[in-house]
Every structure is written in structure tokens, then in C-alpha cells.
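1. How does the following fold in three dimensions:
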Amino acid sequence: MRSTADNTRRRPSGATERPGGGGHTRAPLPAELPTPRSRHAAERNGEQPGRPCGTAPETNTDGDRLAAMTATDDPAMTAYGHFTTMRVEHHAVRGLGLHLHRLVTDCAAVFSADLCPAHVRRRLRTATAEGPLTVRVTVTDPHLPLTHPAAPAHPHVAVTTRAPATQTPPPLRVRSTTYERDAPTIKHTGLFGALYERRRAQLAGYDDALFTNHDGLVSEGVTWNIGFIRHDTIVWPQADVLPGVTMRLLAAAHHGPQRTEPVHLSHLPRMTAAFATNAVGAIRPLAAIDHTSYPTDHRVLTRLREQYAHVVPETI
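-> Now for the predicted structure:
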């Protein structure tokens, strides 16, 4: 895995891991715009550097250098970082262990630095109330120079919250587009390309965009994973995508047939139904992909919602 910056590019997909384990490597899901901040702004809001367990808090000895730093010197201004988004309710999160594991592994890939899960949990407990809340944990290093991202890093953890949607969102109508994220297995903050494709789809009258590679193989949505239903079998696209926490929870909780295989655009009429999944919206039916329409009340979708509701949240 390699770190990634703000620029996006298109490239061929590879195979990914099956959500339930074994088989092909596959993975997918969600995101928001990064919020660039300086060290001083972060500390004014109670944010602290991420650091290995048991070490003393980092002190700010770089005030003069930060004062002279230009916007183009600051990786936070170029979307160099990573994050995870979760739903917190009653001080608990479905798949909390998976979210923490993502942060630790992505921090090692992006910054070659250790991130202490206990430190993240403390930050979450401090920042979150009873809920429900949508919570984003972002990891950046505002000291890391743009000209030398390989320099030793001291990542900071920022926790931001917002109220969740109060109403169930309607089914999605999405437009397919050829696009592949940089370093797709990392949930990084370089979202320009993905959000630009979402904007283009919305301007064309759709709700969102669905990504494919140059061969027309389906991969993932802008901030969500996609699953298909063929008769009563769940089909996860075999593609180079982000391993979504909610997708992995669903794959583990579902006791019916499921498989991972390449899904070409030409296969869409053969599918019985389709759905998007991420930590914020859980399971959201797709009403249409391009000109192919799907029912939004398939019995497997109902079963998936019930199974997801029985996933026990982990206390922060």
C-alpha cells in the first residue's frame, strides 16, 4: 500500500478480497470532505496528536516554523491523510474494532507511524455524547512538508461530529462512470475526483455515481460499497475497492448464499436487485443504475436489514 495525495488518476482494477473471508481479495465504502487545519487550530479545538500508547503528550515546539508555513506546504491543505466514519449511538458503534483496525493499518501505510487504538477511543469518548451521531475520525500531520512526505510523521487525530439524517433516505438512482480512486484500499482524504464524479452525475439528473474500470467492471460508489442480488444470492463485485466496514459486517451476518465475482455493466439486467452500503446509511436500495431499474423491496434486502440490526454494537 502506498500513500496518496490530493491528485487522482485512473488505472486498471485488480482483484480484491471476498468480504466474508477467503477467495478473491475484495473490499469497499463512505466519506466526506476533509477539513484542513493547522496545529494551532486543532489544539484550540481539543485535538491532540496521535501517538503510541504510554508516551507523553507532544509539545508544540514548532510555532515559528508553522507561522511561516504557506498553504502549499501543509499536507492538510492537499488532502494527505486518512479517516473513518461511523455512527455512534448509546456510546457504542457497530464494527468499532474494524474501524480502529482501519485507522491503525492506514496510518502505517500513509505515515509509517503507529496509531494507538486506546488513544482514538479516548478521543471518541471525549467528543461524543449519547447520540445518535455521525462521527468522523481524521488522521493528518500538519507538520509534514509537501515537498518531503517521506519525512518522519507525527499524525494528529481529529474527531468531528454531526447529527445523522432524521428521515430514511429514498432509494438511489446512480450513473455509471469510468473512475478509480488512488490507493483504493486506503480510506484516504483525497476525495476530489470521487466527489467531482458525484457532482457530474447529479448535474445529469442522477443521485450519485457508480465507478467502473476501463473494462466496464463495477467496483464501488463514491462513498459506499455496492452489492447485488441475483435471485436470492448476494453478489459482491470482485474489484479493487475500499473494504467497507458495513459491507464486511453484512457479509459476516448473512447466512444465505453470497459470492464475489466480476460484475460487468452488461450483467446488470441479469441482477434482481442492488443496494449501497456504508456506516452512515447502512443499507440503501438502488432503484436504478443507468437505464436498468430494480425493485427496492426485495426479500433479501429485508433480511439484510434484520441481520444488520442484530449486529451487537461495541462500547467505545
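
2. make it CA atoms for all contacts and neighbour counts henceforth
-> OK.

3. Would you state the strands of the stretch 51-200 of the chain in chain order?
-> 82-88, 92-93, 133-140, 156-162, 172-178 (DSSP state E, counting those that start in this stretch).

4. Report all helices and strands that the shortest one contacts.
-> Judged by 3 or more C-alpha pairs under 8 Å, 6 or more residues apart in numbering; DSSP states H and E, strand 92-93 is in contact with strand 314-315.

5. and the strand it packs on, how far from the chain's centre?
-> 20 Å (C-alpha atoms, centre = their mean, to the nearest Å).

6. and what of stretch 219-227?
-> 10 Å.

7. ok, and what's touching that stretch?
-> Defining contact as C-alpha atoms under 8 Å, 6 or more residues apart in numbering, one finds that stretch 219-227 is touched by 28-31, 194-195, 197-198, 208-213, 234-242, 244, 247, 274-278.

8. Identify those among those residues that sit within helices.
-> Here DSSP state H is the test, and those give 194, 195, 197, 198, 247 as lying in helices.

9. Give me the spatial nearest neighbour of the third one, chain neighbours excluded.
-> Read it as residue 197. residue 209 (6.3 Å; C-alpha to C-alpha, 6 or more residues apart in numbering).

10. Would you mind confirming that that neighbour is in contact with residue 172?
-> No. Contact criterion C-alpha atoms under 8 Å: residue 209 and residue 172 do not qualify, at 9.8 Å.

11. out of the two, which sits in the more crowded spot?
-> The neighbour comparison of residue 209 against residue 172 (other C-alpha atoms under 10 Å) goes to residue 209, with 29 against 20.

12. Following up with a second sequence; could you model it the same way so I can compare the two?
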Amino acid sequence: MTTPAAAPVPYAEFDGHPATEDDLRTAAFFNYGHFTAMQVREGRVRGLRLHLDRLDGANRALFELPLDGRRVRELIRHALRGAGVVDGSVRVHGFLPPGATATTVMVTVRGPARMPTGPKSMMSVPYARTVPHLKRPGEFGQTYYGNLASRAGFDDAVLTLPDGSVTEGSFTNIGFWDGDSVVWPQAPALLGTTMALLEQEFPGMGVRSRHSPVTLDGLGAYRSAFVTNSQGMAPVRRIDDTAFTVDEELMRRLEAAYERAPWDTV
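-> Below you'll find the model as predicted:
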């Protein structure tokens, strides 16, 4: 028997059917909505409940409508089958096109991805996202400042408030290590799923963590730093002119904590 060929990636479905031109116009011209991004391996996801809760919460906040997790799981499974893969980078988007009374769900599938693990240099930029607790498409400011940092010779940008408070990376959470605890900036930011999973698993690893204000002029108080997102984590070697120790033991402990998080079948 001949195995069916996998669909070209990126692959997209809308409400369980392969994307049509009309569907893609919705995404292109009406991008008021929300999404979550996840890495799928063998049909499983770490922190799936966090992703489903994020989608439901954002859908209620934007459209005053629930987004049923069982429906979302079925749409993800259907899109993976349509793409002919069990491993991939999956995004689930929620839209409410003009005149619609039910949320349109777009699921996209790309190849698997992992964050490069090399130490990152980051440039501070004066930018704060609107309603940062919601994950939304079309984030011009984050992309703009990320590109600006790249052109200046940095790997990425770190977002800051007018008072110099550090909030998050352009598309990452950022954490700091003071030699005793992981410190997450106490500031408006998206709660990333990898960050949430680390916090969930830290107690079992004997790792302390806390949320506390972090400012650019106070970066010298921290020995090391790192960033996380759905693709993994990486150490930070400097922010602007402040250098950090690339602590390989710390990164091993973070990876071990993340590996403790269970896989959920989609």
C-alpha cells in the first residue's frame, strides 16, 4: 500500500476544512483575533490545557464567546491529519469575522521548530504591548523592534516601560537568576506556556522562583538571564552593555524542569 504524501507546509485549515481563498482573505484583511502557538510531537503537546485555557479566555475577552477545548483539540487533530504529520509547529487562531455569530478557528501546521540554544544578546527598547496578557496576531511593534535590534547587531529585543522596567522579550518571556532564585519581571506581560510549565515544575526540582520588579539600571544584581517561548529556552549573555554569566548548570536545571512536564495527547 502506498502511503499518502504529506500536504505541503505551511498547511492551514479553517473550521476543519482546507483553507480556501476566501478563508485566507479573512485572515489577511480581518486579523482582529487571538492565537496560541505550540510544538506537537507524535500528536502530543506539553501544557495543552494551558493553551486551551488561553484560547478560551482570549475568546471571551475579545468576542464574549467561549471557545470549547474539545472542539479545538479535534480541529488540531484534523489539521495534523490533513498535513500528514504527527510532529509540527501548530498555531490555533480565533477570529470573529463581520456578521459572524460563531468563532472561526484557523489551525496552521508548519515543520517542527526549536529555539536556537546559543547565548543571546538583547537590546532594550521602549515598547509595551497593548493588553499584553492576550496573544494576538499582527504584532507590528514587536516585529519592528526585533528587526531594529537585529540591525544593531543584537539577537533580539527586550521590551521596557517608560520607567525602565523590563517586561518581556519581543516574542519571549525573560527570567533572571540571582544565584538563589529565578526572578520573573513583575510587569505587564504575556504568561507564556513554557514559563508557566517551569513554574509548575520548579518546586519538584528544588528551584525557587518569584516575581519582582526588574529595571534596566538594576540588571547588575543578576548573575544570569534566559528567555523562553513555545520553542524552548536559551541563555542571555548580555542586555545592552550589561553582561551575564552563561550558567550551563542553570540551563540544565531549567531543561530538566521542563522535561518533567507531562505530555498531553491532542
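
13. Now tabulate the strands of the stretch 51-200 of structure 1 in JSON lines and tack on distance to residue 125 of structure 1.
-> Shown next, in JSON lines, are the strands of the stretch 51-200 of structure 1 (distance: least, C-alpha to C-alpha, whole Å):
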{"stretch": "strand 82-88", "distance to residue 125 of structure 1": "10"}
{"stretch": "strand 92-93", "distance to residue 125 of structure 1": "10"}
{"stretch": "strand 133-140", "distance to residue 125 of structure 1": "11"}
{"stretch": "strand 156-162", "distance to residue 125 of structure 1": "10"}
{"stretch": "strand 172-178", "distance to residue 125 of structure 1": "33"}
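
14. for those strands, which one ends up most surrounded?
-> Ranked by mean neighbour count under mean count of other C-alpha atoms under 10 Å, the strands of the stretch 51-200 of structure 1 are led by strand 82-88, which reaches a mean of 25.

15. Superpose on structure 2 and give me the mean offset of that one.
-> Taking mean C-alpha distance after the TM-score superposition for structure 1, the mean distance separating strand 82-88 of structure 1 from the aligned residues in structure 2 is 0.3 Å.

16. how far out from the middle of the chain is that strand?
-> Worked out by C-alpha atoms, centre = their mean, strand 82-88 of structure 1 lies 7 Å from the chain centre.

17. Out of the contacts of stretch 219-227 of structure 1, name the ones that lie in strands.
-> Those of these mapping onto strands are 208-212, 234-237, 274-278, per DSSP state E.

18. Which one of the residues you listed is nearest to residue 187 of structure 1?
-> residue 278 (12.5 Å; C-alpha to C-alpha).

19. The equivalent of that closest one over in structure 2: neighbouring residues, count only.
-> In structure 2, the residue matched to residue 278 of structure 1 (TM-score structural alignment) is residue 229. For residue 229 of structure 2, the tally of surrounding residues (other C-alpha under 10 Å) stands at 21.

20. Please convert the ones in helices among the contacts of stretch 219-227 of structure 1 to JSON lines, extending it with distance to residue 79 of structure 1 and neighbour count.
-> Shown next, in JSON lines, are those (distance: C-alpha to C-alpha, whole Å; neighbours: other C-alpha atoms under 10 Å):
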{"residue": "194", "distance to residue 79 of structure 1": "13", "neighbour count": "21"}
{"residue": "195", "distance to residue 79 of structure 1": "13", "neighbour count": "18"}
{"residue": "197", "distance to residue 79 of structure 1": "17", "neighbour count": "21"}
{"residue": "198", "distance to residue 79 of structure 1": "18", "neighbour count": "23"}
{"residue": "247", "distance to residue 79 of structure 1": "25", "neighbour count": "27"}
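
21. Greatest separation within those: which pair is it?
-> Farthest pair in those, by C-alpha to C-alpha: 197 and 247, 22.3 Å.
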